[in-house]
Structure formats: structure tokens, C-alpha cells
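> Pasting a predicted model and its sequence here:
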Amino acid sequence: MLKAQLDLSVPCPETQDFQPCMGPGCSDEDGSTCMMSEWITWSPCSVSCGMGMRSRERYVKQFPDDGSMCKVPTEETEKCIVNEECSPSSCLVTEWGEWDECSASCGMGMKKRHRMIKMTPADGSMCKAEITEAEKCMMPECHTIPCMLSPWSEWSDCSVTCGKGMRTRQRILKSAAELGDCNEELEQVEKCMLPECPIDCELTEWSQWSECNKSCGKGHMIRTRMIEMEPQFGGAPCPETVQRKKCRIRKCLRNPNVEKRRWKEPREKRRSEQTKEDIDGEQFPGCKMKPWTAWSECTKLCGGGIQERFMTVKKRFKSTQITSCKDKKELRACNVHPC
């Protein structure tokens, strides 16, 4: 560039200079130069899942002056991968689109590219494929003073007292850039994990009360409930699963003639009979009972069942209308643990 001509009598040197250069697809061999176009965009990948091929083309803009054929390739191919995992639990996605423009006009920025989901997993699971990808991009150096930022604060406490939560940290802008906006992030968020949350014991509702285990006099009946969830990680323990309460249907009648006769017998005879009765069974007014049978098998292997046992009449005395001399039955809960 000519700045100034101080002496008009002295010619200035040339202000332009030339140097040969090659356009795309040109060759300096033999003058047989092909003039080629720029490459056209890549074709879609040949497969929708896994590894395939893609191609792109260009065309001859000008043939060589000597009339020879162009030997420069007009097509090229390369491998491409779409949806690396081709299983029923994977998504089918399109190829990545072109990168967006850099987020910064100068200095360091970010750029993104996107793709779309073509088909969700065949097994009905959630689609885990990323549809946005970001990477850093560097633009020409900025002629500005950088942002002045404070150091990051300490991480906050986890947002939960147990299990999975989030925590944050911040920094502040101490002085803005003299030119342009300051795009630095001022808050960061990350996941945090604390010990598992306690799980309390869970029970079903109470069953109905069983029948009274005695047909007369004082007896008892029971009700049960099952454990649906055992306590975990320090949760509240399980309360009782069996409850018992007293029941009384009616008074047991006694025969006065039998009682009177028993007390008139000699003491030694009564004592020997009592010893014999202890071996053979229990003595009730008006009758002698066989010993209790063994408990029956539980009606259920789990989830709360019932066992029963019986006492049957061994001998009835001759006195008439003795209502207390009846077979007896007892019930109790068993196998109350959950299935």
C-alpha cells in the first residue's frame, strides 16, 4: 500500500505482488488439470443400527486443456456408526446433525449438535440415548478484560437427610468484563448420596377374633395379623402379631349330688383317685376327660394359620343333665411370618 510519495521525480515501486495458488481439485502436473467442485454433503448412513457406510460426491467443473480424462476421484466413502447397541433395550436414533455456531464470538465457548429418536426400545424400557452433545470451541482471542470471579463456595448440605439428593455451590461476579457480557456460570449442582432411608415394619389389618376356646366358663380367643414388610436400615421394629383376650360364654353347671358324694368319701380314697385322674386325664364336675391331644398341623405354611387340639369325655357319671361334660377344643395362631 502506498502511504506517501515524497519525491515525484522518483517512481514508486510496485504496490502489488502475485504468487501462484491452486484451487480445490487442481493439479500442476502436465497441464492436465481437472477443475473440481467442493465435496457435496455426506449421504445418510446405509444402516439404521450398527456400522454401515456413507458417501459423498463432487463433479468436474472444467476438464484438462489437453483433452485428457480426469483421474481425480469424484466419489469417496467412509464407515459410519449409528446406534452402537442394537439390542431390544436400545433406542434407534438418527445421525448427529451439524454443529451449531460457537456460543462465544471470541475466546472459549461451547457448541452443540442434536439428533432425534427414531424408535423407542422394543422391550418398553426407557430410552437412555443422548440426543444433545456439546463440546468446547475456540474463537479468536478476545480483546477484553476477563471476568473477575470469587472462588467457589463450599458445597451445601445434601438436600435430603437420607437417600439420593442434590447439593449446590456458588461464586459471585466481583467485576464485570469491560466489553461484552460475562457468561461464566455462577452456580453448580451435583448429585449426593446419603445412607439409605429407614423402612418401618408394615403389617396387615387384624384378622377377626377366633371363637372362644371353651364352651362354658372362662376361656380366651385370639386374632392375628401378618408382616408385609420387615424393617430395614434401622426402621421401626414389628409390634405383636398375635393378641389374646378373655371370653366367657356362660357359667358351667355343677351337679350338687355329685359334689356332695365326693366330699363324703374318705380322704385317702379321694387322694388315690386324684392321683389316678392326674394320669388318665382331667376331672370335671359330672365327668372325667381324656388328656389334651397334640396340637394339629398348622392350616397354613405362612401368612398366619390356626392350630387346634381337643379334650374328649372319657367317662360320664350317672347323674343326669350335666351340661359341663362336653368335648372341648382350643385354638392358637401359628406360622404368622409373611409368605
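That came in fine, so what should we check first?

> going forward, measure contacts between C-alpha atoms and count neighbours the same way
Fine.

> so after the helix ranked longest in the chain, what's the next helix or strand?
In terms of residue count, the longest helix belonging to the chain (DSSP state H) is helix 267-280. Once the chain leaves helix 267-280, the next helix or strand it forms, by DSSP states H and E, is strand 282-284.

> That next one: which residues count as buried?
Glu282, Gln283 (16 or more other CA atoms under 10 Å).

> and Lys245, what helix or strand is that in?
For Lys245, the element it lies in under DSSP H and E is strand 242-248.

> Could you give me the buried positions within that strand?
The neighbour-count check on strand 242-248 (16+ other CA under 10 Å) flags Val242, Cys247, Arg248 as buried.

> Counting by contacts, list what that strand packs against.
For strand 242-248, the packing partners by 3 or more CA pairs under 8 Å, 6 or more residues apart in numbering; DSSP states H and E come out as strand 218-224.

> these two touch, right, Leu173 and Glu187?
No - contact criterion CA atoms under 8 Å: Leu173 and Glu187 do not qualify, at 11.1 Å.

> Just want to know which of these two has more residues nearby.
Leu173 (15 against 12; other CA atoms under 10 Å).

> Apart from its neighbours in sequence, what residue is nearest that one?
Leu149 (4.8 Å; CA to CA, 6 or more residues apart in numbering).

> how close does that neighbour get to Arg262?
106 Å (CA to CA, to the nearest Å).

> Compare neighbour counts for the two and give me the winner.
The neighbour count for Leu149 versus Arg262, taken as other CA under 10 Å, is higher for Leu149 (16 against 13).

> try it against this one:
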Amino acid sequence: MMLPWLNRVPLLLAVAWGLGGLETPAEASLCYEIFDDTSGSCVELLGDGLSQEECCLNLQYGFRLHKDAPCEACRPAAWSEWSPWTPCSVSCGEGTQQRSQACYGQGDCGQESRRWELKPCGLDGCCPVMGGWSEWAPWGPCSVTCLRGAQTRERTCTNPAPTCGGTCPGSNVETRSCDTQQICPTHGNWGSWGNWGACSATCTPEGPGPKPNKQRRRQCNNPAPSSNPPGNRCPGDDQESQACAGLPFCPQDGNWGTWKPFSDCSVTCAVGRRLEKRLCDSPAPKYGGQPCRASDTRSFACNTGVPCPVDGHWTEWTEWTPCSRHTFTGKIECREIPGFQRRTRKCVDRAHDGKRCPGELNEMRNCYSINMCTLPGIWTDWSPWGLCEPACGENPMRSRKRECKAVYPDYSMDIQAAAGSSKVFNTSFWGKPWPKCEPLEGQRLRLVETVPCQNVLPCSD
């Protein structure tokens, strides 16, 4: 479907950050190169002086009407992919999980902008069972070898052990004070500093910043720590530093100058990029310094004013027409007499010289009509449990079913095109037959079982 504003092609407009002399269009917005369908966010800003119509010349782009506005997609409205299922609503026993999808784009997807699904989870989990403590172990040794310290003892959560993630209440460690009745050692103290060593570099940086330094050392010998009982070593460092003076300047690296225009627009339709270039001259490297790092080019948005091509895509196939045979005057239903069916589709939304849809508009097939025919039937196995419904209403339920399915007649499914021809057509059954099964719990066509969903998550919107 072509958006109405795509018929109005604006004039060429180049928008550059930092370049003056251009007027801001009406309804100016922020234009982005990518609209992220997963999160509904805009990525890769192209420019902030484009109108919505100019940005959306490419339907893959996204825009914001102002910097605090939500991101919007240029394309026609469509549902996003389903979000991941949320964690189970309970850590044990039966709960529920939830997921949703949002409507992004221009227009709407119906009466809702977000829809939800809910399913059961944790059907086989177990709930935590608390454990019990063992007896305390003997007290451990004292934490010091002189004067007073502390000692601890422990116990384990094994009497009985917890299950399914349970724990034991309280602590597994107990502490009390202890006296060693021993004399403490002599601790060390620093002696005098030694002479300064050589400088750490032969040059000094120009301007502020770290400078070269020199160091000196000292020994822990005034007194030295005792060995029996052992004393502590001297606190602090055994060396210190001091800045050096009178050194020559070190090499100075270069710095970038101002940006200048460098290239034409990168695309021939919608909004693209234009390059700018800069020089390493503010200042240039000196004292043997390094040249400028990083890139000497950057890009900014430019608008060609030309819509991009939009390729066509097929609609869904129509339903197959009823199975019939125009050259046969009798009734073909419930008989081994082949007929024919036809279905069609349309190529839509092609615009601005986009590609045509590949493939055919029409499709035909051979068929046997079993519509309204009474056929023998057989009960299916139970289907998997379905989703919780309603997803956002009260008392959601889940269900499963068994159905009486028709046993199709043993007709030939390969039909020769014509006498003497080697070409064979596959044939399909068409119509809604009446299957006949033995009654199951009083039901003849369908048996349904429903149960309530447990620990249901609420919908956030």
C-alpha cells in the first residue's frame, strides 16, 4: 500500500551537523537509518533537520517528531515478532508464562496496539523443604598466638538435608574469645632514607601531566621485627618518588583541525550520507611526536528527494473453488470421479519501479469431492495442551481435545493427463465430510478436556 505523502517528491535537501545557512523544514524530526522491530527503537541517526515525509522516502527508516518522542517506523503498520516468554510466575509447582507483540508503523493493526499469550509452566517442579542442623563441631584453634583472640566452631545443614532449594535457619558458624597467655613479638620500625636514584626518563612533557621522577629507599631495621615470637614487618612502602627538574621537552603528538566538505551524497534515493574530511594540524606533531589517530573522515545526512523503489509482494492465496467437473452432467460428490479446483492471488504494494512479484497469479489442481459425504471415522489421540485463554482476562483455562477424523476412500491419487500421455497429475480430496465414529464419553465428533491455569501473571499494559 503506497503512503499518500509519497506522491509529493520534495526538492533535494542536504542536512549537515554544524553547517549553517539551511532552513529547518516544517514538522522537523529526527531521521534514523534503522527501525529495530524487536525493541521498537531507532538506530543510526541520519539527521535532525528532516520532515517526516522526507525521512520516510525509504520505508525501512524510522523517525522521532522531537528528541523526547517515541520512535516510529516509516513502513505501514504490522505486528512485531513475539517477545520471549517471561520467567515462570512461581519457583515451584504450577505457574504461568506470558509473551506479547506490538503494532509498529503508520496506521493500525486493528483495535489493539499490543496483544498477549499466556501458557502454563513448572508443571513437574517441586517446592523447597527446610533442613535441620547437625551437632556443633569442636572449637577451632585461637586466632592469635599471643594475648587474646577468637576461636570458632561450625555445624552443617544435614539433619536432615534440605530438598528442592530449601535451607536451614540461622548461622552455621559460632565465635567466642580465647586467651593464649603468651607474650607478643617485637614489631619492626623504619630506618633512615637512602640517597636519591637516577631520573625515570630523559625528557619532560610540555604542559600539565605526569613528570619524570627519581626514587630512594629505606630499610626496616630500627628495630627489625623479632623472629621468636615473630614480629610484624614495618608498615608502608620501602621507597618514595620525587619529580625531576631541568629535563628537555618530550615529543608532542598532533591534533585534528576543523572538518571540511569532501564528497557527494552516498545514495540516489531517500536519505543517505555525505563525507567531511579534516587535517592533523591543530597543532601538527612536534618534538618527534605521533601523528593524529582515528579517522580523518566522518559522515552526515543528505536527502535526494527521490522515493526508493518498493518491491511488490503476493497476497495470501484465495480459498480453493468448489471441486466440480463442467463436462460431466451427473453428480461427482462421494464418487471416484475427478474434478478441478482453482485459486488466485494478487501482487500488491509495488511502487517507484520496484520489482514485480515472481511466480503465477493462478493455480489449479485435480480433486475428488467428499463434501457432505458420510465416511467411516477414527478417534485421534489427545492433542497437546493449548494456551491459557483469555490471556489477559479472569480465570484463564487451558484445554486439549480428541476428534473423530474421516477415513478417506481408497481412490487413485494419480490421474493420467490424457490417453497415450505419460504426464500424471496428483489429486486431492476436497470438502467437509461427515465422519462416523463410535461414541466416546457421549460425544460423536469432538471430546474436549479443560483445566484452570495456576498462578496467572497479570498483563502489564
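Perfect, I can see it now. Everything numeric here is computed off the predicted structure, so don't read it as measured data.

> overall similarity of the pair, as a TM-score.
With the length set by TM-score structural alignment, normalised by the length of structure 1, the two chains reach a TM-score of 0.24; 104 aligned residues with a CA RMSD of 4.7 Å.

> For Phe63 of structure 2, list the residues it contacts.
Ser29, Leu30, Cys31, Tyr32, Cys42, Gln52, Cys55, Cys71, Glu72, Ala73, Cys74 (CA atoms under 8 Å, 6 or more residues apart in numbering).

> do the same with Ala406 of structure 2
So Ala406 of structure 2 contacts Leu375, Pro376, Gly377, Ile378, Pro433, Trp434, Pro435, Lys436 (CA under 8 Å, 6+ apart).

> What is the nearest of those to Ala150 of structure 2?
Ile378 (79.5 Å; CA to CA).

> Go ahead and report the secondary structure state at the closest one.
strand (DSSP: H, G, I helix; E, B strand; the rest coil).

> Isn't it up against Cys404?
Yes - using CA under 8 Å, Ile378 of structure 2 is in contact with Cys404, at 5.4 Å.

> So between those two, which is more surrounded?
Neighbour comparison, Ile378 of structure 2 and Cys404: the larger count goes to Cys404, with 23 against 15 (by other CA under 10 Å).

> Hmm, Gln243 of structure 1 is touching His220, no?
No - applying CA under 8 Å as the test, Gln243 of structure 1 and His220 come out as separate, 10.2 Å apart.

> what about Cys178 of structure 2, distance to Glu72 of structure 2?
Look at Cys178 of structure 2 and Glu72 of structure 2: by CA to CA, they are 71 Å apart.

> These two: which is more packed in?
Neighbour totals were compared for Cys178 of structure 2 and Glu72, and Glu72 leads with 22 against 16 (other CA under 10 Å).

> quick one: the more buried one and Leu50 of structure 2, what's the gap?
14 Å.

> Next: Arg216 of structure 2.
Note on Arg216 of structure 2: its distance to Leu50 of structure 2, by CA to CA, is 65 Å.

> what about these two, which has more around it?
Legend: neighbour count by other CA under 10 Å for Arg216 of structure 2 and Leu50, higher for Leu50 (27 against 15).

> sec struct for the more buried one, please.
For Leu50 of structure 2, the assignment made with three-state DSSP gives strand.

> Surely it touches Cys31?
Yes - Leu50 of structure 2 lies in contact with Cys31 (CA under 8 Å); the separation is 6.5 Å.

> For Arg316 of structure 1, see how far away Cys287 of structure 1 is.
4 Å.

> more neighbours, those two?
Each of Cys287 of structure 1 and Arg316 has its neighbours counted (other CA under 10 Å); Cys287 has more, 19 against 16.

> pretty sure that one contacts Lys315?
Yes - under the criterion of CA under 8 Å, Cys287 of structure 1 makes contact with Lys315 at 5.5 Å.

> Next, the contact list for Ala134 of structure 1, please.
Neighbouring residues of Ala134 of structure 1 by CA under 8 Å, 6+ apart: Met110, Lys111, Lys112, Arg113.

> any idea which element the residue lying closest to the first one once chain neighbours are set aside lies in?
Spatially, and ignoring its direct neighbours in sequence, Met110 of structure 1 is nearest to Lys136 (4.4 Å; CA to CA, 6+ apart). Using DSSP H and E, Lys136 of structure 1 maps to strand 132-138.

> ditto for Glu54 of structure 2
Assigned by DSSP H and E, Glu54 of structure 2 falls in helix 52-55.

> Repeat that for Lys315 of structure 1.
Short version, using DSSP H and E: Lys315 of structure 1 is in strand 313-316.

> Just the buried residues of that strand, please?
Buried-residue list, strand 313-316 of structure 1, by 16+ other CA under 10 Å: Val313, Lys314, Arg316.

> Relative to Met36 of structure 1, how far out is the last one?
Applying CA to CA, the value for Arg316 of structure 1 to Met36 of structure 1 is 123 Å.

> cool, and Lys245 of structure 1?
Plainly put, Lys245 of structure 1 is 101 Å away from Met36 of structure 1 if you go by CA to CA.

> same deal with Glu133 of structure 1?
The value you get for Glu133 of structure 1 to Met36 of structure 1, if CA to CA is used, is 34 Å.

> now Met289 of structure 1
117 Å.

> quick one: which of the contacts of Ala406 of structure 2 is most hemmed in?
The most crowded member of these, judged by other CA under 10 Å, is Pro435 (21 neighbours).

> Which element is encountered next along the chain beyond the helix or strand hosting that residue?
Counting by DSSP H and E, the secondary-structure element that holds Pro435 of structure 2 is strand 434-436. The helix or strand immediately downstream of strand 434-436 of structure 2 is strand 446-452, counting by DSSP H and E.

> Same question for that next one: list its buried residues.
In terms of neighbour count (16+ other CA under 10 Å), strand 446-452 of structure 2 has its buried residues at Arg446, Leu447.

> What is it packed up against?
In terms of contacts (3+ CA pairs under 8 Å, 6+ apart), strand 446-452 of structure 2 is packed against strand 397-406.

> about what we covered before: would you report which members of the contacts of Ala134 of structure 1 are assigned to strands?
Mapping the contacts of Ala134 of structure 1 onto strands (DSSP state E) picks out Met110, Lys111, Lys112, Arg113.
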